[in-house]
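J.: Predicted model and sequence below, questions to follow.
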Amino acid sequence: MEHLRQLTRRIVNRININLRGPKVDCGPYALELIPEEKFAQFYAFYGLSPDLPLHLKFKNSCLAGSYLLGRCTVEHSLIYKTDIRGDEFKRKGTHFDYEGLSIPLHHDEKVVIKDSFLIKTLVHNFSHDPENLEEFVIKNTLSLHHANIHGAPMEGAFLGPFATVDLTSLHDCVIGTFAYVQVGELSHQWIEPGMVWVRSEGSFDFRYRFPLEPLKKYIDMKPNERPTGMLFDFVESKKQEFESIYSRVQNQPPFSTKGASVSPYAVVKPKTLIGENVLVAQRAYVENSSLGRGSNAQENCYIIDSTLDGNNVTAHGGKIINSTLGQNVFVGFNAFVHGKPNAIITIGKDSIIMPHAVIDAQEPVTIPENTLVWGLVTCQKDLELNSVSLDKLAQVDGKWEQGSMVFQGHGKAFVEAFKHRITHILEANGAFFDGKDMGGHAQKGQDISFNIIQPYAEGPFRGMYPTMDIRHLVD
């Protein structure tokens, strides 16, 4: 596996050159983190769909266990059990609007991954960088377990486990463990673990920082060690459930519901009800739960012993256990809504659970309708400092602090932006499909077929994949 070792060292050196400003050595977080034999054990797979552009190019790379959909170029990179989902990339002939300018696209957007190591990472949504509209570039980047790269091109970045970069361009930045940023653009920044930062320049700025010691209970990582904590242990405990699915090319979902799509690479356990127009994405896990009409379980979501009334969004990495959600509830990226049989979590309709919120109930917790929740909540009293009515937030104009949360700007703009985005997600996923139009991902996902790609099994190229160029039959 000498070629694999050489590639890993090359990637680490290139990332470290970019991170010489923050003075971070990513080597202890990458070298030997994944046992070498793992890279040769898993096939990669890609989706074929008549509705999506296809052009996959791989060169001097490893794709172990990864899923690719749309247009993607991978060069001199390792992507390990990573999902590259290009079904929302911009299309040729459309226009990108930015600060009053309308810029036409010359060709379909593609994701370009160079000199990077992505470990169990999700890449999704189109790039929001107005200077590079046709290419979503991930270069000289290390991204660790269960991080999300969502509409976020980056060069020279290090993402800790369970970190999320959302609609934000990164240049030479470190995003700490379980940190979430949606701020537009960052350069030469070190975002500390547990920071949740949402900013719209000139409009609003929301910041919350998890207390470090309590955060370690849920997720932590040290150099030369695997991640630890409740979040990581929870995901690891379900790992075997996916093994049978990935042991063959494709299996059929156990049922079919009108307008709904359940990926054959999702786990759906007994006593689960799937309503119309529901989307269950690959690597999602649903058990003993009811997903009402228009709801979705996106990649790396876990929904267990719970009821979702309808039009619920469970964003990438969201986890919902022993909970009841009213209609139109949004559970953000990597949020952990962890109820127990004797401590059920009830969330009223139209509420928003912020990305990277942790509701770890030690007693029954009831969240009123139309409420925003952030941070760490373990009991009903914690909501006094970690939640607010959306109506009250909409009246804020200026600086407002509550507990460890600091908000500045126009609360109404923050609320409207969130609601607009939730509606867009539901539309894109086909929640409102009435059988007359083309629908969204839930309907189009029914037409995807899957093909596998395998690495060299022995010799100096063991674990590496051959150079390939895959296109539509007529291109």
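T.: Ah, there it is. Model, not experiment: these values are computed from the prediction. Numbering: from 1, shown residues only.

J.: alpha carbons only for contacts and neighbour counts from here, please
T.: Noted.

J.: Can you show me the helices along the stretch 201-350 of the chain?
T.: 212-218, 230-237 (DSSP state H, counting those that start in this stretch).

J.: Next one for the comparison:
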Amino acid sequence: MSQLKKLNDRIVSRVNANLSEFDFDTESFVTNSLEHDKMLKFYAFYGITSQHPLYFHFRNSNIAGSYFLGKCYVGRSAIYKSDIRGDELKRRGDEIRGAMNIPLVEDEMITIKDSLLYKTLVHSNSHNLESPEEFGIRNTISAHYANIHGSTLEGCFLGPFATVDLMNLHSCIVGNFSYVQAGELFHRKIDHGTVWIRSQNFEFKYRFRKEILDNFVGVNSLYQPRGIIYDFVKDREQEFEKLFDVMNLEPIEAPSTSAVNRYAVVRGKTRIGENVLVSQKAFLENAVIGDGSNAQENTYIIDSTLAGNCITAHGGKIIHAEIGRESFVGFNSFLNGKADARIEIGEGCIVMPHTIIDPKIPIKIPSDHLIWGFIGSKDDIKNHTIALDDLAEVREVLKIGKMTFSGLGSVFIEGFKKRLDQILLLNGAFFNDGENRGHAQDDQNISFNLIQPYRTGERKGLYPSIRIKP
């Protein structure tokens, strides 16, 4: 395992060099996170379909338990139990967003170098205009269940359950359970439990109180996660590991217009509607997934119903809840209802990323509301929700509890709804008579190919360097 240890040590030294101004040492996280025996046990796998460009290049790396789709390069990196999903990468001839009439001259590729991604999701495409054909992650470490969504990174550390969304970061630390969508950041440290969205026309900012956050997503002295949300995921992790022990699984029953990934867990009395996407490492139990809805990577939908065209973003968890039509549950949100304290969310609601709802009595939130922060009782609703019509009237500054919104509320809502429509379109929710194909249709016939590491010898723990092309 000496080569694997050298690989990890090199990554730590590179990330620490980029973060030296913060006096931040990533070594304890890496040393205490990586399970070297499991980095030998789990195979990696890549998907092949007729709908996605085929190119995979793995070099001097460990990629145990990880999934790859689309064009990907991994060099001198450790990618453990992560999903590198390149089905939304830009294609040759696409125009660069924000810079008209500049077409890409080649298909975009996810490029990961000198980095360690631990149980992390990488998805979408680069939103860095300087590198439109490369979604790059360099000299970066991401912790448990982080989301890297359309965000290029260089010299960064992402804490457990952190999300960076549609942006670019350089030499930054993003605290645990923080969500950031703020353009481009240089040499910034984002406090734990921060939810921050910034554009030219508005800014939304909220920060969890420490005593609440520590209960749900804390870290110990070795920067390992703890708390209610981590325990919830950890208790179900073995259900996914079982899928790696079987080469051929019986397909899960679903309509012909829907796709259920073979690396998803579907249990109990679960019903799946038309035009539904269930991604790898989604967990469904006694769930009803209405037409056009989706369960993205690392989502958990248990004893719950999603009406039509609902979006459950990466890492969203919905337990004992009723979600109305065309509602959105954001990244890493935790809707923790109980059998005697169910959560009801009306139609057209937007549950902001990294929202926690954990009631002891039934909670009901009306249709067309924005929802954020922590809701543990009915009294919390007034300080953590607002009707979308009321938000649309905001022109300057709005403060509700610990949330501050500044700018144009109407632009915020319009932009959010456009993005949700785009997600539904990409996922195939509007598929009809052969039109508007999306992931739910294109992912139906993925063939999976496996790669194994060296188990003995000098390169033990590393995977063979390999280039796979059409």
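T.: Thanks, I have it. Predicted model, so just to flag it, every value in this text is computed and none were measured.

J.: hang on, the earlier thing: mind putting the helices of the stretch 201-350 of structure 1 in a markdown table, distance to residue 289 of structure 1 included?
T.: Formatted as a markdown table, the helices of the stretch 201-350 of structure 1 follow (distance: least, C-alpha to C-alpha, whole Å):
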| stretch | distance to residue 289 of structure 1 |
| --- | --- |
| helix 212-218 | 24 |
| helix 230-237 | 18 |
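
J.: Reformat the ones you listed as CSV; add distance to residue 340 of structure 1 and mean neighbour count.
T.: Below are the helices of the stretch 201-350 of structure 1 laid out as CSV (distance: least, C-alpha to C-alpha, whole Å; neighbours: other C-alpha atoms under 10 Å):
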stretch, distance to residue 340 of structure 1, mean neighbour count
helix 212-218, 16, 14
helix 230-237, 14, 14
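
J.: So which of those helices is nearest residue 358 of structure 1?
T.: Between residue 358 of structure 1 and the helices of the stretch 201-350 of structure 1, the tightest spacing by C-alpha to C-alpha is seen for helix 212-218, at 8.9 Å.

J.: so how far is the first residue of stretch 297-306 of structure 1 from its last?
T.: Using C-alpha to C-alpha, to the nearest Å, one end of stretch 297-306 of structure 1 lies 12 Å from the other.

J.: what range in structure 2 matches it?
T.: Aligning stretch 297-306 of structure 1 against structure 2 (TM-score structural alignment) gives residues 295-304.

J.: And the matching stretch, what's buried?
T.: Across stretch 295-304 of structure 2, burial judged by 16 or more other C-alpha atoms under 10 Å covers 295-304.

J.: distance between that stretch and the chain's centre?
T.: Put simply, stretch 295-304 of structure 2 sits 12 Å off its chain's centre (C-alpha atoms, centre = their mean, to the nearest Å).

J.: Report the separation between residue 218 of structure 1 and residue 339 of structure 1.
T.: 15 Å.

J.: Ignore what I typed, I meant residue 463 of structure 1.
T.: Taking C-alpha to C-alpha, one finds residue 463 of structure 1 at 41 Å from residue 339 of structure 1.

J.: do the same with residue 289 of structure 1
T.: Relative to residue 339 of structure 1, residue 289 of structure 1 is positioned 14 Å away (C-alpha to C-alpha).

J.: Figure out which of the helices of the stretch 201-350 of structure 1 is closest to residue 269 of structure 1.
T.: helix 230-237 (15.0 Å).

J.: okay, and that closest one goes to which residues in structure 2?
T.: The aligned range for helix 230-237 of structure 1 is 228-235, by TM-score structural alignment.
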